[in-house]
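# Below: sequence and its predicted model.
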Amino acid sequence: MRVISGKFGGRTLKGVPSHLTRPTTDKVKESLFNMIGPYFHQQKFLDLFAGSGNVGIEAVSRGCSHATLIDRQYRAYKTILANVKLTRDPKAFTVYKMSASAALHKLSQQDQKFDLVYLDPPYRLQKMVKDLGTLSKLNLLNHHALVICETDTNVKLSDNVENYRLLKQRKYGITLITIYQYVGD
């Protein structure tokens, strides 16, 4: 697993030493960033199920000003911290060891707002539409923010989610990337 492009490009990242995480492959990650970017200017990025921190580190490498990386597993948390250290830019990241639900409420209390959100929970725990609703309800998104959902191809996400517009859907093997744009107030 490596950082593909940008200021950290070429750096090798550590994977989480556990069977409980499923890293986003470099192929899917590169395709994802080609769909939404490929480069950014000062956006704020949120990954609620960060695993190794791979996708958030790529986002900062490509120009996001800050990434907030959340994972509830201790091994994932430690791996994220180690990978952030490899960037030599720790101020560009905030890392929390907590559940996605607890993190959303904490970020709301801090009046945080994000431009890009990545949702890639364990496939057996898919609750994307609920997470989309919580992001909107807690006012965590800037207008026109993008929410990227990574699922397996068996998950059917709605074309019609309140406060969101479906922008794109692409299939990569057993992986499906769905991108919504926030259109709520």
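That came through, no problem.

# From here on, just use CA atoms for contacts and neighbour counts.
Will do.

# Longest strand in this structure, by number of residues?
strand 141-152 (DSSP state E).

# tell me which residues in it are buried?
Using 16 or more other CA atoms under 10 Å as the test for burial, strand 141-152 gives Leu141, Asn142, His144, Ala145, Leu146, Val147, Ile148, Cys149, Glu150, Thr151, Asp152.

# Check stretch 91-102 too.
By neighbour count on 16+ other CA under 10 Å, the buried set for stretch 91-102 is Ala92, Phe93, Val95, Tyr96, Lys97, Met98, Ala100.

# Start and end of that stretch, how far apart?
Start-to-end span of stretch 91-102 (CA to CA, to the nearest Å) is 22 Å.

# got the contact list for the residue nearest to the spatial centre of the chain?
The residue lying closest to the centre of the chain (CA atoms, centre = their mean) is Tyr118, at 2.5 Å. Neighbouring residues of Tyr118 by CA atoms under 8 Å, 6 or more residues apart in numbering: Phe45, Leu46, Asp47, Leu48, Phe49, Val147, Ile148, Cys149, Glu150.

# Can you tell me which of those is closest to Met35?
Ile148 (10.2 Å; CA to CA).

# who touches that closest one in this structure?
Counting by CA under 8 Å, 6+ apart, Ile148 has contacts Leu116, Val117, Tyr118, Leu119, Ile177, Thr178, Ile179, Tyr180.

# which ones among those residues are found in strands?
Those of the contacts of Ile148 lying in strands (DSSP E): Leu116, Val117, Tyr118, Leu119, Ile177, Thr178, Ile179, Tyr180.

# longest helix anywhere in the protein?
helix 74-87 (DSSP state H).

# now for that helix, which elements pack on it?
In this structure, helix 74-87 makes packing contacts with helix 54-61, strand 66-71, strand 93-97, judged by 3 or more CA pairs under 8 Å, 6 or more residues apart in numbering; DSSP states H and E.

# how big is the angle separating the first one from strand 93-97?
In this structure, helix 54-61 runs at an angle of 160 degrees to strand 93-97, with axes from the mean of the first three to the mean of the last three CA atoms, to 10 degrees as the basis.

# Below is an additional structure, to be compared with the one above:
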Amino acid sequence: MHITTGSLKGKVLLTPTRGIRPTAERVRQALMNSLGPKLQGARFLDLFCGTGSVGIEAISQGAGFVCFVEKAEKNYILLKQNLSNLGVEKNLYKTIKTNIFTMKPEQLEGTFDIIFADPFYEDIKDGFETIYHLVWQVLNPGGIFVCEHGTKDNLSQFPGYQETKSYGDSQLSFFVRQV
């Protein structure tokens, strides 16, 4: 897997051989294109980050700070290796190893301009309300929340919903927290 855009474009990321479904390169590129200039200097939260591909793309595109949250030990180790191997400055990120479904907003130490979540697709059905509730507590007014999910899920009933974009078996649903 490679970084697709920005200052780190072309750099290789370590990924596990099985056990996770990383966000596809074309989906990451489409996400970064959709966010465009909003990434510049933004505080970005990457929930269910896996090995960090989306958050690292955000740093590559000029995000001012990224908080990575992952619970799986093997993914967390690869996340830290990816950040180190790419030479990402430590003041640009924070990593947290925890379960999103039990975490408290205070663990994030602040609020964010853009939040991306890529839970296991089966977690959307029963867990999206929990994810949404956490996100809405730490998303700045005017901030953007993007959730990656499967094509069978419809998240349009949640406040702030804007649109859903499809990319094969994946969809990105966009929400904006009103000012």
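Received it, and whenever you're ready, just let me know what you need. All values derive from a computational prediction rather than experimental measurement.

# What is the resulting TM-score of the chain superposition?
Scored against TM-score structural alignment, normalised by the length of structure 2, the superposed chains reach a TM-score of 0.90; 176 aligned residues with a CA RMSD of 1.7 Å.

# still on that earlier bit, so how far is Arg88 of structure 1 from the residue nearest to the centre of structure 1?
Taken as CA to CA, the span from Tyr118 of structure 1 to Arg88 of structure 1 is 23 Å.

# if you skip the residues just before and after it, what's nearest to the residue mapped onto Thr51 of structure 2 from structure 1?
Counting by TM-score structural alignment, Thr51 of structure 2 corresponds to Ser52 in structure 1. Closest residue to Ser52 of structure 1 apart from its sequence neighbours, by CA to CA, 6 or more residues apart in numbering: Ile80 at 4.9 Å.

# list the contacts for the one you found?
Going by CA under 8 Å, 6+ apart, the list of residues near Ile80 of structure 1 reads Ala50, Gly51, Ser52, Gly53, Leu69, Val95.

# For it, give its distance to Leu132 of structure 1.
Ile80 of structure 1 is 24 Å from Leu132 of structure 1, by CA to CA.

# next helix or strand past the longest strand of structure 1?
strand 164-172 (DSSP states H and E).

# On the three-state scheme, the closest residue to Ala67 of structure 1 other than its chain neighbours is what?
Nearest non-adjacent residue to Ala67 of structure 1, counting by CA to CA, 6+ apart: Phe45, 4.5 Å away. Under DSSP: H, G, I helix; E, B strand; the rest coil, Phe45 of structure 1 falls in the strand class.

# gap between Phe45 of structure 1 and Leu119 of structure 1?
Using CA to CA, Phe45 of structure 1 is found at 11 Å from Leu119 of structure 1.

# What is the distance between stretch 60-74 of structure 1 and the centre of its chain?
Distance of stretch 60-74 of structure 1 from the chain centroid (CA atoms, centre = their mean, to the nearest Å) equals 7 Å.

# hmm, back to that, now compare the contacts of Ile148 of structure 1 and name the two farthest from each other.
Maximum pairwise distance in these, criterion CA to CA, is 14.1 Å, between Leu116 and Ile177.

# closest to Phe40 of structure 1 among the buried residues of stretch 91-102 of structure 1?
Closest to Phe40 of structure 1, out of all of these and judged by CA to CA, is Ala92, at 14.1 Å.

# Enumerate every residue touching the closest one.
Val60, Ser65, His66, Ala67.

# Swap in 10 Å and give it another go.
Lys44, Ile57, Val60, Ser61, Cys64, Ser65, His66, Ala67, Thr68, Val84 (CA atoms under 10 Å, 6 or more residues apart in numbering).

# Looking at those residues, spot the one nearest Ile36 of structure 1.
So of these, ranked by how close each gets to Ile36 of structure 1 (CA to CA), first place is Cys64, at 12.3 Å.

# Now the closest one: which helix or strand?
Under DSSP H and E, no helix or strand contains Cys64 of structure 1.

# To what extent is it buried, counted in neighbours?
Around Cys64 of structure 1 there are 21 other residues, counting by other CA atoms under 10 Å.

# From Ser52 of structure 1, how far out is it?
From Cys64 of structure 1 over to Ser52 of structure 1 (counting by CA to CA), the distance is 18 Å.

# next one: Asp120 of structure 1
From Asp120 of structure 1 to Ser52 of structure 1 the distance is 12 Å (CA to CA).

# Settle it for me: which of the two has more neighbours?
Between Asp120 of structure 1 and Ser52, counted using other CA under 10 Å, the more crowded position is Ser52 (31 against 24).

# what's near enough to touch that one?
1, 13-17, 21-24, 69-71, 75-84.

# what's the burial count for Ser31 of structure 1?
Quick note: Ser31 of structure 1 (other CA under 10 Å) scores 16 neighbours.

# Just confirm Gly184 of structure 1 contacts Asn142, I think it does.
Yes. Using CA atoms under 10 Å, Gly184 of structure 1 makes contact with Asn142 at a distance of 9.3 Å.

# Now for the two: what residues contact both?
Common neighbours of Gly184 of structure 1 and Asn142, using CA under 10 Å, 6+ apart, are Ser136.

# counterpart of Ile174 of structure 1 in structure 2?
Aligned counterpart of Ile174 of structure 1 in structure 2: Asp169 (TM-score structural alignment).
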